[in-house]
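A.B. asks: Output the structure for:
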Amino acid sequence: MKCVRCNTTSSAGALYCEHCGERFFKAKIRLVDRMGNDTTHYVFTHDYVIGRDEECDIVLSDPAVSRRHAAITYEDGVFHIENLKSKNGTLVNSKEISKVALNNYDCIQIGAAKLYFYFSEGDFPEDRIHTHTGEFIQETLMKISREIQSKNMLDEVLTAILDGVVALTNARDAMLWMPDESGEWQPRMTRNIRLFGDSGDLQTRVRTLVEQMASNGKHYVYHKSGRQEFIQNMNVVSGLPCRMLALSMRSRKIVDTQERSQKVLGVIVLRIANQVMVFDSRKISLLESLTTQAVVAIENALLYSEALAKRKIDNELELAQQIQNRLLPREIVSVPRTDIAAFSRAHSYVGGDYYDLLHVRDEALAIAIADISGKGIGAALVMSCLQGSLRAQIGYEDKPEHIVCNINQLIRESTAENLFATFFFAVYEYETGALHYVNAGHNPPLVIRTDGTHEFLKSSAAPLGILEENRGTEATIILKDGDVVLFYTDGLTEAMDEDMNQLGMNAVKDCVMVYVSENPQAQAREILDFILRQVEKHTAGQPQHDDLTLLVMKVSPAQ
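C.D. replies: Prediction:
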């Protein structure tokens, strides 16, 4: 290819003059196909046919695309896109066209593919690295480094890196490989990838090469002579003609302190079809510096992406927390002859503890408390399932053993096998003081009598979700004026101090009984606050290890 500026000849297909740096290509097309693959094509002044046929200049493997679908032409300094009587038509900026002039940033849509057209009267970003000045390396490196470092999102960083390396090396095609979430190496971004061919065998060979480089942390060079080698330092290839070059981008962090090995973040594979690349010391210095800057930018972009992902998760968890809080009673229901106070705090954003207070008919109150196995989102989802089931059936069913049986069946059918819930459900008839209940594996509520005695409402059924049939045995106690009932989850009894010692039920029982005895006029809220102070005293500022829910009910004399 002959340069009109310096009248010298460069390698066929070169993007820039190898002598003066004059740009040969006139425009760029960024192709995003129906599979999401991102490819950049450099456009010169000849015609480009776009279609499904393998002989087309830009091939789109899409059944909705005609064999010869459209053409890009260059006339009098202007690029045009022309529809070639295709079956499904060609769109430019969402409008169907027959032939139209292309402007910078136009979007061409052919089938499911989108082709973004870039045509600049001035310089393209990669033009900067072909400017010859007295301080070529330092100035050029600063420019391309600023271009890379100005990006935050990983794809933007990778685009700047790959464009810079391709332009610097005059490579006709390139692939940037990175490991996916499972650790498998995949082509993340390409340039003029059609020149690599569609051969699965070729991609397999390149993948094998990339995996070797990820293991040994070295660069790879394929010499004109056919000799192949892995190299630690790029200076080895100075002045030598190369057909293919693969650059490993090594992390700044040491992975193995004994071997001083570094993790490979990505690999750039560059080729020139039927041609060779010759690197002088200037280009090698710039290429190594550019690779170093690329590593810094990739690490920063990864951190930025992780921060964005964490922020998104935090926002979603905050929303989940708000939703879950609305599932719990916003206000304590008013019940004759009964004083009630409640407290619930999740271990993290959302939790698996649940309590509810629901009116039953006109003379009773339904009391529910549950603890879902595990923590976090999974437990919260089961909690919402349990709450929905209870509220859906409480209008027509209030026998504790039937409630337990129905919810057990729902949890078995709709949750994973390793999830279960302990559940205490009672119906309290406040006029008679009768408390009818079934305890399905839950921490037994503590009943403190005014005569100084106490009892636990022990389990009569397995936790929900374990057995196929789990009806339980209903029991009844009579509560009298002044009696106190403490409902709770294991976050109370398992609260830990700095030595990982649990508070324990005996300590809770003893201190609450003493407090109630010494303060017979104490209201439910005062008793609950006293218990929370005991928890804080025991944990002494240690982080909460589990969800914590308390509900105190005290029977008051009739007014």
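A.B. asks: rest of the way, CA atoms for contacts and neighbours
C.D. replies: OK.
A.B. asks: From the chain's centroid, how far away is the top strand by length along the chain?
C.D. replies: Ranked by number of residues, the top strand in the chain under DSSP state E is strand 241-256. Relative to the mean C-alpha coordinate of its chain, strand 241-256 is positioned 28 Å out (Cα atoms, centre = their mean, to the nearest Å).
A.B. asks: I'd like the structure of this one too, to check against the first:
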Amino acid sequence: MKETSLDIKDLQLNALLEVTQAVNNNLPEDDLLKIYKFTLLADLKINKLALYTQQQDQWMCRVNFGTTNNLIGSTLPEEYKELKNQMGMVETSFDEFDSVFPVFHKSKLLAVVFMESDTKLGVQNRFLNALTNIILVAIENKRLARQQMEQEAYRRELEIAKKVQNFLFPKELPKIERLQIEAFYLPHHDVGGDYYDYIQINENRFLACIADVSGKGVPAALLMSNFQASLRALVRQTKDLYEIVTELNHTTYVSGNAENFITFFAGIYDFKTKELEYINCGHNEIVLKHGGGIDLLNDGTTVLGMFDPLPFIETQRIASLEDFFLFMYTDGLTETFNEKDEAFEFDRLIELLKEDCPEDLSEHHSEILQRLNDFRGNEPFHDDITMLTCRVHNK
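C.D. replies: Presented below is the predicted three-dimensional model:
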């Protein structure tokens, strides 16, 4: 019995209702594409079909049947990416197909449908366009909703990381006659991978440190928060820098899966013995000004988290330190670039540090930052910048 045009319209209407119901039921993308495929097979009697849609910047085949070769995952030929917004089929030179049907949503090319059918589709073009539009707009909306959810999840993750990072830094730094410590921190993103700390060990000893984790953003901040917690726990158990660094390296190696590393400098000063013990773990050159001269504190070991155990480790002691100035920083400072693609570099920093330092250490940091801004001009910062300055008067 031959189907009348009224019967065909009823079938198409029922098909559209079923597809709309599937969309309303929030079925997965693959299920929607299967419904699309079987609706075309049943209602339009299409022998061969290939549906291409754009995913990110790539046009790929999402639905395919009837062809000699499986086209799923194949890319759309360039000449079909500029099809005009028009209703109906156009001829194609694509092997195995006799026509191509561009599907638009407003002015945007949403899909390209290649097909071959034993019957002329004619007035059924409108049905094909509506069906493809409903399916693909639903899939696009799913993608946008998923993207929004991912962005919201990242935003919440970022807020948590920022709160965690705020707990990393000491709430108060000493500003008394015998010890002044000042810190400056400028994250490149909302959260960064730099860390500094001051830990009062007892009435005569304190630890000051600075660190920089490879990588940026939330993962770097979380790895650094774990590092800080480990350091503070270790200082309560031992005052031996060798033991502290050995354990910090192991913790970082495990938590970072040997894929991330941390550069680290720590110094312990004893007011009673007037001795500074330090270790530099692959960090920048730390500047010690005392007795009218400058020492660069480089000795120690390699970066933490790459090798377990560390290939070598050695702490250093500097005796007879009464009045001194200790400047720590991360490489975001010296690796700031200007518009000529020149880095600020250590030579400019050391010349600046040779100058007389203001009594107010915050002014000292402001002066360095001003020099840095003058140097970079309109070029943005590309990394976190952290400075920690200690001034000791112990006479």
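A.B. asks: what sits up against the longest strand of structure 1?
C.D. replies: 213-214, 217-224, 260-279, 291-292, 294-296, 299 (Cα atoms under 8 Å, 6 or more residues apart in numbering).
A.B. asks: do that again at 7 Å, thanks
C.D. replies: With Cα atoms under 7 Å, 6 or more residues apart in numbering as the test, strand 241-256 of structure 1 has contacts from 213, 217-224, 260-272, 275-278, 291, 295.
A.B. asks: which of the residues you listed count as buried?
C.D. replies: Neighbour counting by 16 or more other Cα atoms under 10 Å classes 213, 217-224, 261-272, 275-277, 291, 295 among the contacts of strand 241-256 of structure 1 as buried.
A.B. asks: all strands of the stretch 201-350 of structure 2, in order?
C.D. replies: 205-213, 262-270, 275-281, 286-290, 293-297, 300-301, 316-318, 323-329 (DSSP state E, counting those that start in this stretch).
A.B. asks: Check which helices and strands the third one is in contact with.
C.D. replies: The reference is to strand 275-281 of structure 2. strand 262-270, strand 300-301, strand 316-318 (3 or more Cα pairs under 7 Å, 6 or more residues apart in numbering; DSSP states H and E).
A.B. asks: ranking those strands by burial, who's on top?
C.D. replies: strand 262-270 (a mean of 24; mean count of other Cα atoms under 10 Å).
A.B. asks: after superposition, how close is that strand to structure 1?
C.D. replies: In the superposition against structure 1, strand 262-270 of structure 2 averages 1.5 Å from its aligned positions (mean Cα distance after the TM-score superposition for structure 1).
A.B. asks: Counterpart of Tyr278 of structure 2 over in structure 1?
C.D. replies: Aligning on TM-score structural alignment places Tyr278 of structure 2 opposite Tyr437 in structure 1.
A.B. asks: was I right about that match contacting Ala475?
C.D. replies: Yes - Tyr437 of structure 1 is within contact range of Ala475, at 5.5 Å (criterion: Cα atoms under 7 Å).
A.B. asks: which one is Thr20 of structure 2 nearest to, not counting chain neighbours?
C.D. replies: Closest residue to Thr20 of structure 2 apart from its sequence neighbours, by Cα to Cα, 6 or more residues apart in numbering: Ile134 at 7.4 Å.
A.B. asks: now Ala346 of structure 1
C.D. replies: Closest to Ala346 of structure 1 by Cα to Cα, 6+ apart is Asp547, at 4.4 Å.
A.B. asks: And for the aligned residue in structure 2 for the one you found, the neighbour number?
C.D. replies: With TM-score structural alignment as the criterion, Asp547 of structure 1 lines up with Asp384 in structure 2. Asp384 of structure 2: 22 surrounding residues under other Cα atoms under 10 Å.
A.B. asks: Please tell me how far Asp384 of structure 2 sits from Phe167 of structure 2.
C.D. replies: 18 Å (Cα to Cα, to the nearest Å).
A.B. asks: One more: Leu76 of structure 2?
C.D. replies: 52 Å.
A.B. asks: Pick out whichever of those two has more residues nearby.
C.D. replies: Leu76 (18 against 12).
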